[in-house]
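# next one to model:
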Amino acid sequence: MNKKKIIPLFYLILIIIAFLIGKTYYKNSYSSNVKNDALLYIPTNATFEDVKVLINPYLKNIQSFENKAISLGYPNKIKAGRFKIKKGETNKEVINRLLLGKQEEVHLRIRNYDDIYELASDLGKNLEADSIIFLNYFKKEALEKGFPDVEELKIYFTPETYFVNWNTSPEKLFARFEKIHNNFWTEERLNKAKKLNLSKLEVYTLASIVQREYMKKEELPIISSLYLNRLNKGMKLQSDPTVIYAERKKQGFKVMMKRVKNISIDSPYNTYKYKGLPPLPICIPNDFVVDAVLNPANTNYLFMCAIKNTGMHAFTADDKEHMLNAKKYRQWLDSIGIK
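Just a heads-up that it's a prediction; the model follows:
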């Protein structure tokens, strides 16, 4: 073949090869490859093969993703977590996010749970570790702290919405709440508890009762005052929520109740039967309720009764007045069919 013809052909081949390489590089790096928005959950100790299986449903071309991932060294740098991928993103954009471990945080809502089992169940639904792993860790933590019952750990949790990584371990999560708890208990709050002659656990236990009694925040200091007055006089607290708790605890918290059905139930949580505070909190109270217990109103109230359709209570120091209030409220409940 003529030398003059070979040279142009050689350059043409080079151009074609360069074009093909460039096209492949562009496809792997800059071409849109994500079909739709999605949350990608990569578990701890996942392999690259695991990641490919998880991400494949959301990609147009898994091979181009694999090629780019290998070129960036991702198979050896896999991070666990909950990652958001967006429609129209390129392989490079997705892989860089995975390499950096830039997670989409979970909005974890801690509620006024009745018991630690309910808390562990919710944590297992929202985070990587399942509920059994969380519960076993809580039991271990309670044992190490010398608590006879895992329910005492309620005092370390505060109802609120928290932003956490999906793969946060039970150890790290509890350490975060313990730090919040320790910061909350300033010297001022400790002194207020001491002045009331209550331990921290007793403050939380009383706050849990107040939590279940109140509907309007402005009543919190008054309700706190009422129960403190009863405690100081050696009276039974006679709190309906404690009886409901005792009944529900006996049934494994499987049944919801709005009214007290059996004030004679034999349980240390039944404050109609036993004097003083229950042994442990009946729920996880909010910090502002704990503060209401530490800062009670100055009253002589000993009785309260809900007022129909208002969310408020009628307070009194007179037992006869209270009986009339209670009768009216029971009649109203019967009239609307609340059992």
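
# when you work out contacts or count neighbours from here on, use the C-alpha atoms and nothing else.
Noted.

# what about Phe48, distance to Phe83?
Distance of Phe48 to Phe83, given as CA to CA, to the nearest Å: 15 Å.

# another for comparison:
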Amino acid sequence: MFKDNKTKYYLIAVVSFSVLLTSLSFYFYQAFFSPNALIDKEDPYILKIPSNATFQMVSDSLYQNGVIHELITFSFVSKVLGYQEAVKSGLYTIPAKTSNLNLVRLLRSGNQTPIKLTFNNVRTKEDLAEKITKNLEISPDAFMDLITDSVYIRKFGFKEETVMGMFIPNTYEIWWNTSAEKVFDRMYKEYGNYWTEARLAKAQNLGLTPIEVSTLASIVQAETQKSDERPKVAGVYLNRLRINMPLQADPTLVFAVGDFNLKRVLNVHKEIDSPYNTYKNTGLPPGPINLPEISSLEAVLNYEEHDYLYFCAKEDFSGYHAFAKNYNEHINNARRYQAALNRSKIY
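Take a look at the predicted model:
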């Protein structure tokens, strides 16, 4: 009888252990391999993990935003794989129906999804700070702190007046959590990539440094939105520079005034005491008056050769310009345009 009871208890213990082991195995399998992220979704989720984020912050964000279904199993797998103590900041794309194992591996690896960084139509440093940090973790203020730091930007070979020329408008891939300092490093690298030996040779043939090319390109860009006309406009300004004639570029006066809504430059504006007043001063202003696009830089480097010294907006408001080789011809063009302004009540 005793042996029968002992056998009975042994069998019960074995069965219980087997049931427990099976249950634990099933739990472990479910915890690790069953879908737990976006189980009812088809589209991926973009997760942004800020710098210095804790595991608690990450798990709360995932759970509260409905990304993960089971918080406990996610936390368990994270603990087993050592992710709770190794959170990495960044931007991650989480596919639909992802298991805890794959999700934790993704987050633990730091395998971020790069973002597209695009900036153009920039007039001021403030504009640049807003646009370049729009989709980054860093704030515009953090960027402004650097771009206005004369000591910091000097290490790149720029001054406060010229540093805008370091930023070549384009589309770049970059990490979301890139620091402000790393953004500057990346943009300086891209600046060097743009200024190839061939482009440097073209600038030298013009008697210009790369930053002077950027400065002239910014004026050309402000003068015309028509990219096909920019080489012709660049040719006018280069002709003026060669004979030491003032550039007399209205956009530089707008920059000096600081009113970018100014629709019409008047004689009073031409009397402004500013190094950016190209009516009073010969040569180029101290630096770019906006962020010149690649098409504007190329327009200067590959300018159109001609004998024009003047140009004026066409009276049809097409955005194109009428070019002149002498002052009398230019005055006639200007009068037609001014009459058109008056008729349109643009003062």
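
# quick one on the thing from earlier: between Phe48 and Phe83 of structure 1, which is the more surrounded one?
Legend: neighbour count by other CA atoms under 10 Å for Phe48 of structure 1 and Phe83, higher for Phe83 (21 against 17).

# what's the match for that one in structure 2?
Using TM-score structural alignment, the equivalent of Phe83 of structure 1 in structure 2 is Tyr92.

# likewise Leu196 of structure 1?
Matched by TM-score structural alignment, Leu196 of structure 1 corresponds to Leu206 in structure 2.

# identify the residues contacting its match.
Going by CA atoms under 8 Å, 6 or more residues apart in numbering, Leu206 of structure 2 touches Leu301.

# tell me where the stretch 151-300 of structure 1 has strands.
Here the stretch 151-300 of structure 1 has its strands, by DSSP state E, counting those that start in this stretch, at 160-164.

# Lys320 of structure 1: neighbour count?
Lys320 of structure 1, neighbours per other CA under 10 Å, totals 10.

# for it, what is the corresponding residue in structure 2?
Per TM-score structural alignment, Lys320 of structure 1 is aligned with Asn328.

# how much space between that match and Ala334 of structure 2?
For Asn328 of structure 2, the distance to Ala334 of structure 2 - CA to CA - is 10 Å.

# Phe184 of structure 2 too?
Phe184 of structure 2 is 43 Å from Ala334 of structure 2, by CA to CA.

# which SSE is the closest residue to Ile147 of structure 2 other than its chain neighbours in?
With sequence-adjacent residues excluded and distances taken as CA to CA, 6 or more residues apart in numbering, Ile147 of structure 2 is closest to Ile153, at 6.6 Å. In the assignment (DSSP states H and E), Ile153 of structure 2 maps to helix 150-154.

# for that helix, buried residues please.
Within helix 150-154 of structure 2, the residues that qualify as buried are Ile153, counting by 16 or more other CA atoms under 10 Å.

# repeat for stretch 149-163 of structure 1
Buried residues in stretch 149-163 of structure 1, counted by 16+ other CA under 10 Å: Val150, Glu151, Glu152, Leu153, Lys154, Ile155, Tyr156, Phe157, Thr158.

# any chance you could list what contacts it?
By CA under 8 Å, 6+ apart, stretch 149-163 of structure 1 touches 105-112, 115-116, 138-139, 142-143, 177-178, 180-181, 201, 204, 280-281, 283-287.

# what about Ala193 of structure 1, how many neighbours?
Applying other CA under 10 Å, we find 19 residues neighbouring Ala193 of structure 1.

# my bad, should have said His306 of structure 2
Counted by other CA under 10 Å, the residues lying close to His306 of structure 2 total 11.

# that one -> structure 1?
Using TM-score structural alignment as the criterion, His306 of structure 2 maps onto Thr299 of structure 1.

# residue in structure 1 matching Ser227 of structure 2?
By TM-score structural alignment, Ser227 of structure 2 lines up with Lys217.

# where's that match relative to Glu104 of structure 1, distance?
34 Å.

# so these two - more neighbours on which side?
Legend: neighbour count by other CA under 10 Å for Lys217 of structure 1 and Glu104, higher for Glu104 (18 against 13).

# so the alignment partner in structure 2 of the more buried one: helix, strand or coil?
Superposed on structure 2 with TM-score structural alignment, Glu104 of structure 1 falls opposite Thr113. Three-state call for Thr113 of structure 2 (DSSP: H, G, I helix; E, B strand; the rest coil): coil.

# wait, Thr113 of structure 2 sits on Ser89?
No. Applying CA atoms under 8 Å as the test, Thr113 of structure 2 and Ser89 come out as separate, 11.7 Å apart.

# and for the closest residue to Asn45 of structure 1 other than its chain neighbours, the neighbour number?
For Asn45 of structure 1, ignoring the flanking residues on the chain, the nearest one in space by CA to CA, 6+ apart is Ala80 at 7.2 Å. Residues lying near Ala80 of structure 1 (other CA under 10 Å) number 22.

# off-centre distance for stretch 32-48 of structure 1?
Taking CA atoms, centre = their mean, to the nearest Å, one finds the center of stretch 32-48 of structure 1 at 25 Å from the center of the full chain.

# repeat for stretch 129-147 of structure 1
Taking CA atoms, centre = their mean, one finds stretch 129-147 of structure 1 lying 16 Å from the centre of the chain it belongs to.

# which residues touch that stretch?
By CA under 8 Å, 6+ apart, the residues outside stretch 129-147 of structure 1 that reach it are 116-117, 120-125, 148-150, 152-153, 167, 169-171.

# taking those one by one, which sit in helices?
Ile116, Tyr117, Ala120, Ser121, Asp122, Leu123, Gly124, Lys125, Pro170, Glu171 (DSSP state H).

# between those, which is nearest Val94 of structure 1?
Lys125 (25.9 Å; CA to CA).

# what does Val290 of structure 1 align to in structure 2?
Using TM-score structural alignment, Val290 of structure 1 pairs with Leu297 in structure 2.

# let me see the contact set for that match.
For Leu297 of structure 2, the contact set (CA under 8 Å, 6+ apart) comprises Val213, Ser214, Ala217.

# what's the answer for Asn33 of structure 1, then?
Counting by CA under 8 Å, 6+ apart, Asn33 of structure 1 touches Leu59, Lys60, Asn61, Phe65, Gly88, Glu89, Thr90, Asn91.

# ditto for Arg259 of structure 1
Applying CA under 8 Å, 6+ apart, the residues near Arg259 of structure 1 are Asp240, Ile244, Ile338, Lys339.
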